[in-house]
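sequence first, predicted model second:
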Amino acid sequence: MAPTIASLALVAGLAAAPQQARAETLADALASAYEHSGLLEQNRALLRAADEGVAQALSQLRPIVSWGSELTHTFSNSKTAASNFVAVSNSGTSASLSLSAQLVVYDGGQSQLGVEIAKESVLSTRQALLSLEQQVLLRAANAYLEVRRASEFLALRQNNVRLITQELRAARDRFEVGEVTRTDVALAEARLAAARSGLAAAQGQLAQANLEYIAAVGHKPGRLSPAGGLPRLPGTADAALAVALRQHPDMLQAQKEATVADLRVMLADAALSPTLSLTGRVGHTENFGSRANNFGGSIGLSANQTIYAGGRLSSLQRQAMNNRDAARSNLHVVSHTIRQNVGIAISALQVQRASAQASDQQVRAAQLAFRGTREEATLGARTTLDVLNAEQELLDARANLISAQVDEIAAGYTLLSAMGELTAQKLNLKVRIYDPAGYYNMIKDAPAGLSEQGKSLDRVLRRIGKD
């Protein structure tokens, strides 16, 4: 069964209104990563840039209107036979103003294909942004879980040092009364040194995990609450794969890229068609110092077509067809990659679930063994080495359980990512979801800069730049 939004919200640990001393949940970490990721901001800007490609392509279907002006001053000083070789000076100043417009009436569909290509490219870029969002959230989830793992490992190591310190003290007391030998004391001292070394390593691992948390989430980790359980996930690879192939952003992006490649083949074919353009011009020239002036205009229809371009157009056709074949092949590559990722994630989740169950049983057994060994040691039936070994087995069992539990949750989120479900919207995170169509809807009609829509866009971009 596919995970629901409610179950995803539950696993993320969404709580009520935040409190001052409330522990940070996994949902809080994911929300912070979503809101403060520079990588997401970068690619949102790239998406907006791709949106502008639609406006630019649409402008090719509209007339191009331009104006021009010229101010000219002429002067001459000449001697000719007509003036009996007497110097004659002439000067004058004129100004002209013209307005022209040009509209492509027919180009074999190239302009319209350009609009379709730009639109499909926008849809592809949106899917790329979703794919990146999944990567950002998965990294944040893993960073959160690694801090939890490192913190619990550190607590284990600290407790281990305390226990072995107690065992060493007991061994020394028993050595004083002759119950054990110097060897038992030396064994306890060696184990204490090893425990302190493990403690230092655990402290280093926690420091590294904190640094990754800062990079992934955007702030230092405070007090983190347990990650909670996992949502209801598909029980089989086939069920998960069906969801992934239908909605994974990588698959949808590959499909859009294949569509763009098909359109580019059509565009290369259309480039062989003739182009028909309508041109109009009106102008006025005023001569200063005289009443002479000129006002006129023209309108014309022109057609042109490339007959021979050195083989360039044919090469562009072949190139477009090869790119189309590559895009279609990429669909198979992406499909196989998704199948593999889903299969690996399902397998890892099943392994970690089984490992967590086995580790839980191991911890319970190791606890009984340790308690019994320590009690038997007080009666002289066990040696110090037996107690130290039992304590080490208990430590290893607890560490294995912590790792298995963390890895199980991590595998669950990896499966969500492999299925295309690890997004802020589907996780129901308490954030303002970025609307990829918001900017597009403002520019899809290619508003001019002086229009009200154009001025509104300028204000939006200035506000984004300040955020």
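All right, it came through fine.

make it CA atoms for all contacts and neighbour counts henceforth
Will do.

pretty sure residue 330 sits against residue 252.
No. With contact defined as CA atoms under 8 Å, residue 330 does not count as touching residue 252 (11.7 Å).

compare the two (neighbour count), which wins?
Using other CA atoms under 10 Å, the more surrounded residue of residue 330 and residue 252 is residue 252, with 20 against 17.

roughly how far apart are the closest residue to the more buried one other than its chain neighbours and residue 454?
Leaving out its chain neighbours, the residue that sits closest to residue 252 by CA to CA, 6 or more residues apart in numbering is residue 127, at 6.6 Å. Here the criterion is CA to CA, to the nearest Å. By it, residue 127 lies 27 Å from residue 454.

please enumerate the helices of this protein.
Remark: helices assigned in the chain by DSSP state H are 5-12, 26-36, 38-59, 110-176, 182-217, 237-247, 249-270, 312-378, 384-419, 436-443, 452-466.

format the ones you listed as JSON lines; extra columns: distance to residue 296.
Formatted as JSON lines, those follow (distance: least, CA to CA, whole Å):
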{"stretch": "helix 5-12", "distance to residue 296": "69"}
{"stretch": "helix 26-36", "distance to residue 296": "60"}
{"stretch": "helix 38-59", "distance to residue 296": "28"}
{"stretch": "helix 110-176", "distance to residue 296": "32"}
{"stretch": "helix 182-217", "distance to residue 296": "67"}
{"stretch": "helix 237-247", "distance to residue 296": "61"}
{"stretch": "helix 249-270", "distance to residue 296": "37"}
{"stretch": "helix 312-378", "distance to residue 296": "40"}
{"stretch": "helix 384-419", "distance to residue 296": "67"}
{"stretch": "helix 436-443", "distance to residue 296": "37"}
{"stretch": "helix 452-466", "distance to residue 296": "34"}
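
and here is the other one:
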Amino acid sequence: MRIVSSFIALGVMLAAPDANAQTLQETLRLTLINNPAIAAAEIELELAEETLLVARAARSIEISTGVTTQLQSVSSNRLFGALAGETFISQASIEASIPIFTAGEIAATISQARYSLEAAEYALAAQKQETLLSAINAHLGVQFAAEQVAIREQNLIRLERQLNAARDRFEAGVVTRTDTALAEARWRGAEAQLAGAQAELEGARARYLQITGESATQPALEGLPVGMPVSIDEGIDRLLEENPNLQRYVALEFMAGEAIRIAESRQRPRVELFGSASIQDGRWDNEFRDESAILGARASMPLYTGGRLQSAVRQAGMDRAQLRLRRDDARNQLIAMFAEAWAQHRAATSSAIAAREEVRANEVALEGAEIEVSVGLRTTLDLLDQEQELLEAQLRLIDAEKNVYLSASQILALLGALGA
């Protein structure tokens, strides 16, 4: 199951890019900066950080203050209406409270927020892997669409040369009009195929712009992806340890466990200390100054809630069980995806090596066919068929090379190993 030797054999296929070429690292860097899906996942991470801060603040003392100013007008027909008249009253107060015992709710809430932050980190990592894989696909799409255009342009030039040669042989009486018609038909067909390839290139450029936020210039590759596992067994071991989606499910399962603790704690007693101080001052018709201070403890415990709290505990337990099943399902799916990507990579590697040799053989065969046609040993149709064989082999080669790189990138994405 080793593929290192295949990598070495394929290394020569991906030549170093030109100085003005747009490297894959540049594409990935642009994606990380400009892609909105990654930016949205980063905001989710920031929200999780704020949630953790809120959870930690719940165990701290809480202090509030207030100021009230009012004008009070009182008239009375009582004999001793001491408060009658207009009084300008100002009042200031300060209150403080701190939880002493919450049956573990605050600790569980903080722990839950930590796991939520961890899950958000893994979600961001998974989003980056997914988006970077899309960026690699877009990069490869533009590069190999451009190569297809170049191949079809060269094919069109060769077919035009064959058409002119067929016309010359027809004028010399060596071939019939059928030969020139065949050559012209192939040439016209190649024109249409070139137009289709150019349209595919424009579509690939549009997808590149969508993913990276920048226009493609001249995408190129330099070497093969690094960090590939040596065997499928090693890859699956790394998958189970490093895949960000699996790690996210683990964090979510721990979050659900803390939710059970929170639900259970709400059935138990709670104790808090509280205190307050206030001052009230009166002016004009009635002048006075009142000061007060309170310090106390408050204990509470639910006695009857109609089964609501017990139901919350059961719901939290079912949520955790559901997440555990989803994690197991995700693990099985990821193992299957990895095995499929591994098989595709091996097949693409073999296809690329074979296609390279096929192109070389067809180039030699085409050269021989051109010579044989010139001396009357081959027909025009034979030459056109050989030209078509070379074209198809060249297209198979660039498709296989694209699949080699893309399947390797899919493997690395499953391992969480793609990066700019």
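Happy to help now that I have it. Small disclaimer: the values here were computed from a predicted structure and weren't measured.

residue 127 and residue 454 of structure 1 - which one has more neighbours?
Remark: of residue 127 of structure 1 and residue 454, residue 127 carries more neighbours, 23 against 16, as counted by other CA under 10 Å.

ok, the equivalent of residue 417 of structure 2 over in structure 1 to residue 35 of structure 1 distance?
For residue 417 of structure 2, the aligned residue in structure 1 is residue 421 (criterion: TM-score structural alignment). Using CA to CA, residue 421 of structure 1 is found at 18 Å from residue 35 of structure 1.

repeat that for residue 109 of structure 1.
42 Å.

what's the closest non-adjacent residue to the residue sitting nearest the centre point of structure 1?
Central residue of structure 1 (CA atoms, centre = their mean): residue 132, 2.0 Å from the mean position. Take residue 132 of structure 1 and drop its neighbours on the chain: the residue closest to it by CA to CA, 6+ apart is residue 40, 7.2 Å away.

that older thread, neighbour-wise, which of residue 421 and residue 35 of structure 1 wins?
Ranked by neighbour count (other CA under 10 Å), residue 421 of structure 1 and residue 35 place residue 421 first, with 25 against 17.

next up, the contacts around the residue nearest to residue 89 of structure 2 when sequence neighbours are not counted.
Taking CA to CA, 6+ apart, and ignoring the residues beside it in sequence, residue 89 of structure 2 has residue 282 as its nearest neighbour in space, at 4.5 Å. Taking CA atoms under 8 Å, 6 or more residues apart in numbering, we find residue 282 of structure 2 in contact with 87-90, 288-289.

with residue 338 of structure 1 instead?
Contacts for residue 338 of structure 1 (CA under 8 Å, 6+ apart) come out as 241, 244-245, 418.

ok, which of the helices of structure 1 comes nearest residue 283 of structure 1?
Among the helices of structure 1, helix 38-59 comes nearest to residue 283 of structure 1, with 24.9 Å by CA to CA.

now the closest one on structure 2. Mean distance?
Here the mean offset of helix 38-59 of structure 1 against structure 2 after fitting is 1.1 Å, by mean CA distance after the TM-score superposition for structure 1.

which helices and strands does that helix pack with?
When contacts are defined as 3 or more CA pairs under 8 Å, 6 or more residues apart in numbering; DSSP states H and E, helix 38-59 of structure 1 packs onto helix 110-176, helix 436-443.

got the angle for that helix vs helix 110-176?
Using axes from the mean of the first three to the mean of the last three CA atoms, to 10 degrees, the inter-axis angle of helix 38-59 of structure 1 relative to helix 110-176 is 170 degrees.

quick check, residue 412 of structure 1 in contact with residue 349.
Yes. Counting by CA under 8 Å, residue 412 of structure 1 touches residue 349, with 6.2 Å between them.

got the contact list for the longest strand along structure 1?
For structure 1, the strand with the greatest residue count under DSSP state E is strand 88-106. Contact with strand 88-106 of structure 1 is made by 60-79, 274-289, as judged by CA under 8 Å, 6+ apart.

next, count neighbours for the counterpart of residue 161 of structure 2 in structure 1.
Mapped onto structure 1 by TM-score structural alignment, residue 161 of structure 2 lines up with residue 166. Applying other CA under 10 Å, we find 14 residues neighbouring residue 166 of structure 1.

quick one: residue 166 of structure 1 and residue 203 of structure 1, what's the gap?
Residue 166 of structure 1 is 22 Å from residue 203 of structure 1, by CA to CA.

which residue sits closest to residue 343 of structure 1, ignoring its sequence neighbours?
Closest residue to residue 343 of structure 1 apart from its sequence neighbours, by CA to CA, 6+ apart: residue 237 at 5.8 Å.

now that neighbour: how far from residue 333 of structure 1?
From residue 237 of structure 1 to residue 333 of structure 1 the distance is 18 Å (CA to CA).

with residue 261 of structure 1 instead?
Computed as CA to CA, the residue 261 of structure 1 to residue 333 of structure 1 distance reads 16 Å.

who's more crowded, those two?
residue 261 (23 against 14).

how about the contacts made by the more buried one?
Neighbouring residues of residue 261 of structure 1 by CA under 8 Å, 6+ apart: 320-321, 323-324, 327.

for those, give me a markdown table that also has distance to residue 26 of structure 1 and neighbour count.
As requested, these are exported to a markdown table (distance: CA to CA, whole Å; neighbours: other CA atoms under 10 Å):
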| residue | distance to residue 26 of structure 1 | neighbour count |
| --- | --- | --- |
| 320 | 47 | 21 |
| 321 | 47 | 18 |
| 323 | 43 | 18 |
| 324 | 43 | 21 |
| 327 | 38 | 21 |
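
between these, which is closest to residue 302 of structure 1?
Set against residue 302 of structure 1, the nearest of those by CA to CA is residue 320 (28.9 Å).
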